[in-house]
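[1] coordinates only, sequence not included:
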């Protein structure tokens, strides 16, 4: 059953849930887009190359939360002064994780899944290498995942990779549903969000 889920059902679940979410959240998506345009100069969407399944690169979509002159390919938690780059509306979007909503379109078109390892930047060689060791790079990256609900930005590279590997060995419908509900709880509590280098 797990093999069937991984090969077919997980993808169909992703499509159905992504379509439902896009339809229900359409007014919110439009409101956020307008707010970004009114708040600062630049595009509504932030696009970036990330590592997908089998380490193939894909373009991830996010709502832009930073000024256009921010270093593009550096993880936010490594910026020495992230507050200097984050826009006013961006601060709210990041705290509520609403900046991640455009990834619903990544999920719909097939480069991402609802649950999986968070997509690494192409230059995060340490994380990519650790995920190779545990087989996590074989999976589609997720909007959320086990590492997200277990600590998110506060976890070390090693711990993130271990949790991603643990998920890769236990992918199932029940696990995914549980992680979806856990993600909602974490977002409401705003757990694990860290801006800037620690």
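    Cool, got the structure. It should be emphasised that the depicted structure is a prediction, and the values quoted were computed from it without experimental measurement. Numbers count the residues shown, from 1 in each chain.
[2] Could you use CA atoms for every contact and neighbour count after this?
    Noted.
[3] what sits against residue 29?
    For residue 29, the contact set (Cα atoms under 8 Å, 6 or more residues apart in numbering) comprises residue 101.
[4] Let me see the ranges of the strands in the chain.
    Here the chain has its strands, by DSSP state E, at 45-51, 57-63, 113-115, 142-144.
[5] which residue sits closest to residue 37, ignoring its sequence neighbours?
    residue 44 (6.4 Å; Cα to Cα, 6 or more residues apart in numbering).
[6] any idea which residue sits dead centre in this protein?
    The centre of the chain sits closest to residue 143, judged by Cα atoms, centre = their mean, with a distance of 4.0 Å.
[7] Touching, that residue and residue 103? I think so.
    Yes - Residue 143 is within contact range of residue 103, at 6.8 Å (criterion: Cα atoms under 8 Å).
[8] Give the intersection of the neighbour lists for these two.
    With Cα under 8 Å, 6+ apart as the test, residue 143 and residue 103 both reach residue 112.
[9] and the comparison structure, right after this:
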């Protein structure tokens, strides 16, 4: 009942309640992003959604225009506090997770949920094992089990495994735990950036 019906109702209600706060953030952050390098405010990233459908995920742009696409050895996105591709405001919105707030629009459109596996790049559809594909059985989320308990500190394969664990365990109680754990982690700014590959393997389920 919750997984297939109530979860979507709660998503819509909370997204609509939060929408005015997003508009305030947009009015403040948007001009700063633009005037730092005269570039676009938003970064529209193609991502895998429910059942493998590709959609455009909205984010505030945190990198300089036409920045190179850097990846780690496992194919995950390179993420470092000293990344020269980040703008000054980009470092701030990354640390505070404000860059993710435009995804409220994705929730309203039905592409995403508040809680769920973080959406992957479209090319990952050919990387998933049959087991890992189960993460596509639900809408991806602004935050999820990985982000709440590990942020950016585990390996890509561990993330996939954790995502499937979430999909098979979805409940209102689990979503509430993830939500409040995420808020706590954002306030503490834990594991926002990864400095080396060893740190990615510190935490295990």
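    Okay, I see it. Bear in mind the structure is a predicted one, so any value in this text is a computation, not a measurement.
[10] which ones are touching the closest residue to the residue nearest to the centre of structure 1 other than its chain neighbours?
    Excluding the flanking residues, the one nearest residue 143 of structure 1 by Cα to Cα, 6+ apart is residue 114, at 5.0 Å. Residue 114 of structure 1 makes contacts with 14, 107, 142-144, 180, as judged by Cα under 8 Å, 6+ apart.
[11] nearest spatial neighbour of residue 95 of structure 1, skipping sequence neighbours?
    residue 190 (6.6 Å).
[12] Please tell me how far the one you found sits from residue 90 of structure 1.
    Distance, residue 190 of structure 1 to residue 90 of structure 1, by Cα to Cα, to the nearest Å: 15 Å.
[13] next one: residue 66 of structure 1
    Residue 66 of structure 1 is 6 Å from residue 90 of structure 1, by Cα to Cα.
[14] Where in structure 2 does the longest helix seen in structure 1 align, residue-wise?
    For structure 1, the helix that runs over the most residues, judged by DSSP state H, is helix 10-39. Following TM-score structural alignment, the aligned partner range for helix 10-39 of structure 1 in structure 2 is 7-36.
[15] Once aligned, what mean separation remains between that stretch and structure 1?
    On superposition with structure 1, the mean distance recorded for stretch 7-36 of structure 2 (mean Cα distance after the TM-score superposition for structure 1) is 1.1 Å.
[16] show me the contacts for the spatially closest residue to residue 99 of structure 1 that is not a sequence neighbour.
    Distance criterion Cα to Cα, 6+ apart; nearest residue to residue 99 of structure 1, sequence neighbours excluded, is residue 63 at 4.6 Å. Residue 63 of structure 1 makes contact with 33, 44-46, 98-102, according to Cα under 8 Å, 6+ apart.
[17] Could you check how far residue 62 of structure 2 is from residue 39 of structure 2?
    11 Å.
[18] Name the residues contacting each of these two.
    Residues touching both residue 62 of structure 2 and residue 39 by Cα under 8 Å, 6+ apart: residue 33.
[19] Look at those two and report which has more neighbours.
    residue 62 (22 against 14; other Cα atoms under 10 Å).
[20] which one in structure 1 is aligned with the more buried one?
    Using TM-score structural alignment as the criterion, residue 62 of structure 2 maps onto residue 65 of structure 1.
[21] So what's the residue count around the residue lying closest to its match once chain neighbours are set aside?
    Nearest residue to residue 65 of structure 1, sequence neighbours excluded (Cα to Cα, 6+ apart): residue 90, at 3.7 Å. Residues lying near residue 90 of structure 1 (other Cα under 10 Å) number 24.
[22] pretty sure residue 90 of structure 1 contacts residue 46?
    No - distance between residue 90 of structure 1 and residue 46: 11.5 Å, which falls outside the contact criterion (Cα under 8 Å).
[23] contacting residues for residue 12 of structure 2?
    Taking Cα under 8 Å, 6+ apart as the test, what residue 12 of structure 2 contacts is 107-108.
[24] Residue 136 of structure 1 too?
    Residues in contact with residue 136 of structure 1 (Cα under 8 Å, 6+ apart) are 117, 161, 164-165, 167-168.
[25] from the residues you listed, which ones fall inside helices?
    Per DSSP H, helices hold the following members of the contacts of residue 136 of structure 1: 161, 164-165, 167-168.
[26] buried stuff in stretch 18-28 of structure 1?
    Neighbour-count burial for stretch 18-28 of structure 1, counted by 16 or more other Cα atoms under 10 Å, picks out 18, 22.
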